[in-house]
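# How does the following fold in three dimensions:
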Amino acid sequence: MELRHLRYFIAVVEEKSFNKAAQRLYISQPPLSRQIKQLEEELGVVLIDRQQRPLKVTEAGSFFYDHALQILQKSDHLRAMTMRKGSFDSSLSIGFVASILYGTLPKIISRFRQSYPTVQIKLHELNSWQQTQALTSGDIDVGFGRLLFEDASVRRILLREETLVVAVPINHPIIQEGRTSVDIADLINENLLLYPKTPRPSFIDYILGLFEANNLKPSCYFEVSELHVALGLVAAGEGMTIVPKSLQNLRGQEIGYLPLEQGLLTSPVIMNVRHFDKSALLKTLLEVTYQVYEEEGFVYKREQI
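Here you go, the predicted model:
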């Protein structure tokens, strides 16, 4: 059984016709029929009921179809990642979520350039889920995100936990009263501006999960397109938002930033790499990240690539 047999079978199932599948595959119909027949003989089961019109997949065929799709997808990802690996020594493509760009990422990249001045660095703003897809497709080599997703082809390295703070309009009573912190329960009746609206899942789902973990549910929240929109609306007095601490210097004349009294409310900073990718570039990037964390006094857990 070869990969082409899987592609042929998938085409027949999806087109529900040998003729249409042959046209899709740019081959004639008789050889296609023979290939599927040979596949069935090799497996010892009937995959397609040819007596039905349109063609009907048997129970065994349906099972085989689902797994054939997964195998082809992994094959395509492997090809893309291998092709990307071939050009890895001359360039490094990095995915990042916007909030991390306001933290230590610029310093990390600058320090990395000192070790590899001839390597071309390409930056791509992608949310955590998009980074997973980009890694498996070979579009990026490493990603810095904030959400954990299970994917057999991607390894998640938890770099550190970053404290979350509440962004509040500077003229809000909470600021005027001189409060130095805010309880998460105080936010459930406020206009909360959560981001990004799409694509999902994203940071908005993480924040809603924090409320749920504290047995709370915001009574009024609005989904906005991105971080900067949320902060702009806060500055205009339209509500509050929750951001990582590294952003607390943005729009300081219009926005006040208060820590949450639940000091354990944090957002993870995660480095995403392909499983089994142990290149010198990635090892250096991780080591540089730890060096910067040491200088900034961050608490972190050291891992190896």
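# From now on I want contacts and neighbour counts done on CA atoms only, so please keep to that.
Fine.
# what about the strands in the chain?
Using DSSP state E, the strands of the chain run over 48-49, 56-57, 91-96, 120-125, 142-145, 154-169, 192-194, 221-223, 241-244, 255-259, 266-274.
# Out of those, flag the one nearest residue 213.
Closest to residue 213 of the strands of the chain is strand 266-274 (C-alpha to C-alpha; 12.7 Å).
# hang on, the earlier thing: so which of the strands of the chain is the most packed in?
Mean neighbour count (mean count of other C-alpha atoms under 10 Å) peaks for strand 142-145 among those, with a mean of 27.
# So which other helices or strands are in contact with that one?
Counting contacts by 3 or more C-alpha pairs under 8 Å, 6 or more residues apart in numbering; DSSP states H and E, strand 142-145 packs against strand 91-96, helix 128-137, strand 266-274.
# I'd like the structure of this one too, to check against the first:
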Amino acid sequence: MEVRVLRYFIAAVAAESISGAAERLGVTQPTLSRQFMDLEAEFGHALFIRSNRKLRLTAKGERFYERAKSIVELCDRAKREMLEEDELAGEIRIAAGETPALKTLARAIKRLQAVAPKVRCTIVSGAEPTVKAELHSGVTDFGVFVGTADISAYSTLRLHAKDVWGVLTRADGPYAGKTRIEVTDLVDEPILCSSQAFERNEFAGWLNYLARDLHIVGTFNLLYNAYLLAQAGVGHVLALRGIINPEPGSGVIWLPLYPKLEADVIVAWEKQRRLSKPAQLLLDLLREEEAALDA
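As a prediction, the model looks like this:
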């Protein structure tokens, strides 16, 4: 299997036809068809569903397509890093959960821009499964985990800033007039919780024996969508402070949990991976920003 053939395969998927890919690539259709048949023979599985209509992938083909994209991206990245080894250039890719605590990382990136203007940063937002998948792919330099996560496989830097949990709720709802939310306030009320926090049971310790009385009516991955549900009165949203600042006139407020419940924010990278020069410089700058907070 050659990287060139993987590029052909990806092009055929994008064009949804072998003839269309052949035209874009400047090769003949029989050449591509033969390459794909050899590829299928090598793996022992059909990758395409062949018909007179648009080209479609089999289930095995879908899985292979994702791997092929990662392999090609790794090869392209390796080439770029070799060409840019003597200068600070290239890409730093960061997969991160949504958190205001990334202001420290943002300051480090701003400083990096000043000394390495040819370096670009790509941010991929997502919860723990997305962050881990990005790190595992090999194309992502750093992952940022928020809250409870298994980080034993990574080198890590725990940020000073912590996120604070609270509730997004209607100002004219059952919590009207309150300045904080206590455990008993949540009992028997409709609650919306992030998928990650729900699966990790992050509130178990805070709720104590009342955990079984929490009435979860739904989960979410994107907080803004949940905020709209809170605005509509669907339920109270367990949310970190500062990710969503309710718009004036929205009728929604954020109230902190009491006693205070905080979430750690951790920057992670693969232990066995040698960071590129730009990535290592960014990490050094981030450590400096964190050290300044101790001063």
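# which one of the helices and strands packed on strand 142-145 of structure 1 lies closest to residue 167 of structure 1?
Between residue 167 of structure 1 and those, the shortest gap by C-alpha to C-alpha is with strand 266-274, which sits at 14.7 Å.
# related to what we said a few turns ago, reformat the helices and strands packed on strand 142-145 of structure 1 into JSON lines and put distance to residue 83 of structure 1 next to each item.
Formatted as JSON lines, those follow (distance: least, C-alpha to C-alpha, whole Å):
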{"stretch": "strand 91-96", "distance to residue 83 of structure 1": "13"}
{"stretch": "helix 128-137", "distance to residue 83 of structure 1": "10"}
{"stretch": "strand 266-274", "distance to residue 83 of structure 1": "14"}
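# before we move on, back to that, can I get the strands of structure 1 in CSV including distance to residue 294 of structure 1?
As requested, the strands of structure 1 are exported to CSV (distance: least, C-alpha to C-alpha, whole Å):
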stretch, distance to residue 294 of structure 1
strand 48-49, 61
strand 56-57, 59
strand 91-96, 21
strand 120-125, 24
strand 142-145, 18
strand 154-169, 12
strand 192-194, 31
strand 221-223, 36
strand 241-244, 19
strand 255-259, 23
strand 266-274, 15
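# Tell me which of the ones you listed lies nearest to residue 73 of structure 1.
strand 154-169 (14.6 Å).
# got the angle between that closest one and strand 255-259?
With axes from the mean of the first three to the mean of the last three C-alpha atoms, to 10 degrees defining the directions, strand 154-169 of structure 1 sits at 120 degrees from strand 255-259.
# for strand 154-169 of structure 1, the distance to its chain's centre please.
Distance, stretch centre to chain centre, for strand 154-169 of structure 1: 14 Å (C-alpha atoms, centre = their mean, to the nearest Å).
# Could you do stretch 70-85 of structure 2 as well?
From the chain centre to the centre of stretch 70-85 of structure 2 is a distance of 22 Å (C-alpha atoms, centre = their mean).
# ok, and what's touching that stretch?
Residues outside stretch 70-85 of structure 2 that contact it (C-alpha atoms under 8 Å, 6 or more residues apart in numbering) are 3, 6-7, 90, 137-139, 276-277.
# Weed out the non-buried ones from the residues you listed.
By neighbour count, with 16 or more other C-alpha atoms under 10 Å, these hold 6, 90, 139, 276-277 as buried.
# now, which of those sits nearest residue 257 of structure 2?
Among these, and counting by C-alpha to C-alpha, the member closest to residue 257 of structure 2 is residue 139, at 37.7 Å.
# What distance do you get for the closest residue to that closest one other than its chain neighbours to residue 279 of structure 2?
In space, not counting the residues next to it along the chain, residue 139 of structure 2 is nearest to residue 74; the distance is 6.1 Å by C-alpha to C-alpha, 6 or more residues apart in numbering. Taking C-alpha to C-alpha, to the nearest Å as the measure, residue 74 of structure 2 and residue 279 of structure 2 are separated by 16 Å.
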